[in-house]
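In: Quick one: sequence plus predicted model below, questions after.
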Amino acid sequence: MNDLGLIGFILLLANFLFSYKGFTNPQVFAAYKFEVDSILFHKDFKRLVSSAFLHVNWMHLIFNMLSLYAFSNLLENQLGGLNFVLLYLTSLVGGNLLALFVHRQHGSYSAVGASGAVCGVIFASIALFPGIEVGTFFLPFQFPGWLFGLLYVAISIYGIKSKRGNIGHEAHLGGALIGVLLACYMQPEALAYNLFTIAIIALPMLAFILIILARPDVLVTDNFNFKKNKRYYTLEDRTNEERTNRQQEVDRLLDKIKQKGLNSLTAKEQQTLQENSKKNR
């Protein structure tokens, strides 16, 4: 492992500080985690970024930060600090956008963790450094970069389709693809000296993502329980439900005014009527 560069140190520190805040304050964790309804329905787009600086527990945090530590200095020295942080943040957002697309019909789906960004860093390193070897925390040997990348992509694709386990495979795959593409954009000469590795890891990811964008139904073919319940609680359903609930509340308040007068409304009830009036204009 190499010593940390400045940007790598800042990213590690930000992850530790923000994750610790989430560990000790459930309100912070709830307000900044990735959650489909909050992003799509309530337009809380900051969660696409903030969720990647939160983690479920110390083991989750340390696992991601050790992976970042192992590759950050190598890549930061190669790309420069500005390009490195750009790649990290773009991989982070790209991974979460793919997760948002895959889970767009699952309003309660939530996730946290820097894995998408870290995958971007790891796969960018595989793309830029021929002959690099990548190990895991569970095996006593290392894989050639191209083989690790290919196996990781296969596992991620299977995980997305099978929907097994509590792992954000979508964010991993999206972050990894962004990392490879952005690294090649920043240093296009890599396409000449490391084309085999880049092609063998990038093409399966790109093909799979293009397929699910064009044919989202392929995501439900592997899981019996998922196929069995094809009636999703969609964003449109939630919008209609909220509209119905809001109208029922307004009708109740109008009945109350009719029976007891306007002064019978509490301040909160008056605010509800005013907000509904504005929405209907």
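Out: On my side now, so go ahead.
In: okay, CA-based contacts and neighbour counts for the rest of this
Out: Fine.
In: Helix, strand or coil: sort out N166 for me.
Out: Following DSSP: H, G, I helix; E, B strand; the rest coil, N166 is assigned to coil.
In: which secondary structure element contains the residue sitting nearest the centre point of the chain?
Out: Centroid-nearest residue in the chain: N96, 2.4 Å away (criterion: Cα atoms, centre = their mean). If you go by DSSP states H and E, N96 is part of helix 81-102.
In: one step back: for the residue nearest to the centre of the chain, which non-adjacent residue is closest in space?
Out: A171 (5.2 Å; Cα to Cα, 6 or more residues apart in numbering).
In: What is the neighbour count of the one you found?
Out: 33 (other Cα atoms under 10 Å).
In: buried stuff in the strand or helix carrying it?
Out: In the assignment (DSSP H and E), A171 maps to helix 169-186. Neighbour-count burial for helix 169-186, with 16 or more other Cα atoms under 10 Å as criterion, is recorded at 169-184.
In: next up, a second structure to put side by side with the first:
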Amino acid sequence: MITLLIILVTSVVSFFAFSNRRLMDDLILWPPALSRSREYYRLVSYGLVHADWSHLIFNMFTLYFFGRTMEGLYTQAMGPLGFVTFYIGALLFSILPTYMKNRNNASYRSLGASGAVSAVLFAYVLISPWSSIYVFIVKLPAIIYAVLFVAYSIYMDKRGGDNVNHSAHLWGAAYGVIFTIALEPSLLPRFIALLSQPSFS
């Protein structure tokens, strides 16, 4: 239910922001708003708005498929608000390096839940590395997808020029793995053991 609630809230806010420039400007990550007006809520609210329908749909579909699986783990370990805590933490953790790099850049803006969704996805890879993930029509083991995703994100982050915050994807992925291992340390040796026993499904 928490996953569905996050999807609902994000979709509704994004929908209204598509046609309401004031709402978009009030929620998007814009560094001067933090330094001048102390609007620190933007370090989380940027994840409620998206650039367009394809951006929103891709993120929310990914969150739907993997969030439902991961929600149970955080709820069991942290209580009813466990998954919300994880997700908000992912939004914050994934954007901080970008904010620090651009804190004096008045022309910089960032939006979208991709960093938090990456955290959910990579936490899933940690617990089920050989399960299948479909990338368009290609079926890949989750761990192979994760390696390709990291390599691509590093390359594109260095290259730049596509208006995508690849840094947030990488830091979100790192957060998902680190947070989940810190919460359940036994998952690390389990993950290593699973890697040595490929099982394609």
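Out: That came in fine, so what should we check first? It should be emphasised that the depicted structure is a prediction, and the values quoted were computed from it without experimental measurement.
In: Given these two chains superposed, what TM-score do they reach?
Out: Here the TM-score for the pair of chains, by TM-score structural alignment, normalised by the length of the second structure, is 0.88; 191 aligned residues with a Cα RMSD of 1.8 Å.
In: Quick one: list the elements packing against the helix holding A171 of the first structure.
Out: Contact here means 3 or more Cα pairs under 8 Å, 6 or more residues apart in numbering; DSSP states H and E; on that basis helix 169-186 of the first structure packs against helix 81-102, helix 115-128, helix 145-162, helix 195-214.
In: Mean per-residue distance, it versus the second structure.
Out: Mean deviation of helix 169-186 of the first structure relative to the second structure after superposition (mean Cα distance after the TM-score superposition for the first structure): 0.9 Å.
In: residue range for that helix in the second structure?
Out: Aligned using TM-score structural alignment, helix 169-186 of the first structure spans residues 166-183 in the second structure.
In: How far off centre is that stretch?
Out: Its chain's C-alpha centre and that of stretch 166-183 of the second structure lie 8 Å apart, by Cα atoms, centre = their mean, to the nearest Å.
In: contacting residues around that stretch?
Out: Contact partners of stretch 166-183 of the second structure, identified using Cα atoms under 8 Å, 6 or more residues apart in numbering, comprise 77, 86, 90-91, 93-95, 97-98, 114-123, 126, 150, 153-154, 156-157, 187-188.
In: so what corresponds to F122 of the second structure in the first structure?
Out: In the first structure, F122 of the second structure lands on F123 (TM-score structural alignment).
In: and that match, how far is that from G116 of the first structure?
Out: Per Cα to Cα, to the nearest Å, F123 of the first structure is found 11 Å from G116 of the first structure.
In: For those two, indicate the residue with more neighbours.
Out: It is G116, of F123 of the first structure and G116, that has more neighbours when counted by other Cα under 10 Å, with 34 against 27.
In: Tell me who's in contact with the more buried one.
Out: 52, 91-92, 94-96, 171-176.
In: list the buried ones in the helix or strand following the helix holding A171 of the first structure?
Out: Downstream of helix 169-186 of the first structure, the next assigned helix or strand under DSSP H and E is helix 190-193. Buried positions in helix 190-193 of the first structure, judged by neighbour count with 16+ other Cα under 10 Å: 190-191.
In: can you check stretch 113-120 of the second structure too?
Out: Within stretch 113-120 of the second structure, judged by 16+ other Cα under 10 Å, the buried ones are 113-120.
In: Please dump the helices and strands packed on helix 169-186 of the first structure into a markdown table; it should also carry distance to L68 of the first structure for every row.
Out: Output for those, formatted as a markdown table (distance: least, Cα to Cα, whole Å):
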| stretch | distance to L68 of the first structure |
| --- | --- |
| helix 81-102 | 10 |
| helix 115-128 | 6 |
| helix 145-162 | 16 |
| helix 195-214 | 20 |
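In: any idea which of the ones you listed is most buried?
Out: Sort these by mean neighbour count, taking mean count of other Cα atoms under 10 Å, and helix 115-128 sits at the top with a mean of 29.
In: what does the helix or strand just after it contact?
Out: Following helix 115-128 of the first structure in sequence order, the next helix or strand is strand 133-135 (DSSP H and E). Applying Cα under 8 Å, 6+ apart, the contact partners of strand 133-135 of the first structure are 141-145, 148.
In: Map F141 of the first structure onto the second structure.
Out: Under the alignment (TM-score structural alignment), F141 of the first structure maps onto V138.
In: What distance do you get for its match to G89 of the second structure?
Out: In terms of Cα to Cα, V138 of the second structure sits 31 Å off from G89 of the second structure.
In: try A123 of the second structure
Out: 13 Å.
In: Please apply the same query to S54 of the second structure.
Out: 24 Å.
In: and if you look at L195 of the second structure?
Out: Counting by Cα to Cα, the gap from L195 of the second structure to G89 of the second structure is 28 Å.
In: mean per-residue distance, stretch 66-74 of the second structure to the first structure?
Out: Per the superposition on the first structure, stretch 66-74 of the second structure and its aligned residues are separated by 1.4 Å on average (mean Cα distance after the TM-score superposition for the first structure).
In: what's the matching range in the first structure for that stretch?
Out: With TM-score structural alignment as the criterion, stretch 66-74 of the second structure aligns to 71-79.
In: Report the buried residues of the matching stretch.
Out: Neighbour-count burial for stretch 71-79 of the first structure flags 71-76, 79 (criterion: 16+ other Cα under 10 Å).
In: Report the secondary structure state of F143 of the first structure.
Out: Relying on three-state DSSP, one would call F143 of the first structure strand.
In: State the number of residues packed around it.
Out: Residues lying near F143 of the first structure (other Cα under 10 Å) number 15.
In: Also I137 of the second structure?
Out: I137 of the second structure has 7 nearby residues by other Cα under 10 Å.
In: Same question for S107 of the second structure.
Out: For S107 of the second structure, the count of nearby residues is 9 (other Cα under 10 Å).
In: Can you spell out the matching residue range in the second structure for stretch 245-252 of the first structure?
Out: Using TM-score structural alignment, stretch 245-252 of the first structure lines up with nothing in the second structure.
In: now swap in stretch 227-234 of the first structure and tell me
Out: Using TM-score structural alignment, stretch 227-234 of the first structure finds no match anywhere in the second structure.
In: sorry, back to before: show me what the helix holding N96 of the first structure is packed up against.
Out: helix 6-24, helix 47-50, helix 58-79, helix 115-128, helix 169-186.
In: Distance to L253 of the first structure for those - can I get that in JSON lines?
Out: Listed next are those as JSON lines, based on distance: least, Cα to Cα, whole Å:
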{"stretch": "helix 6-24", "distance to L253 of the first structure": "39"}
{"stretch": "helix 47-50", "distance to L253 of the first structure": "35"}
{"stretch": "helix 58-79", "distance to L253 of the first structure": "48"}
{"stretch": "helix 115-128", "distance to L253 of the first structure": "47"}
{"stretch": "helix 169-186", "distance to L253 of the first structure": "45"}
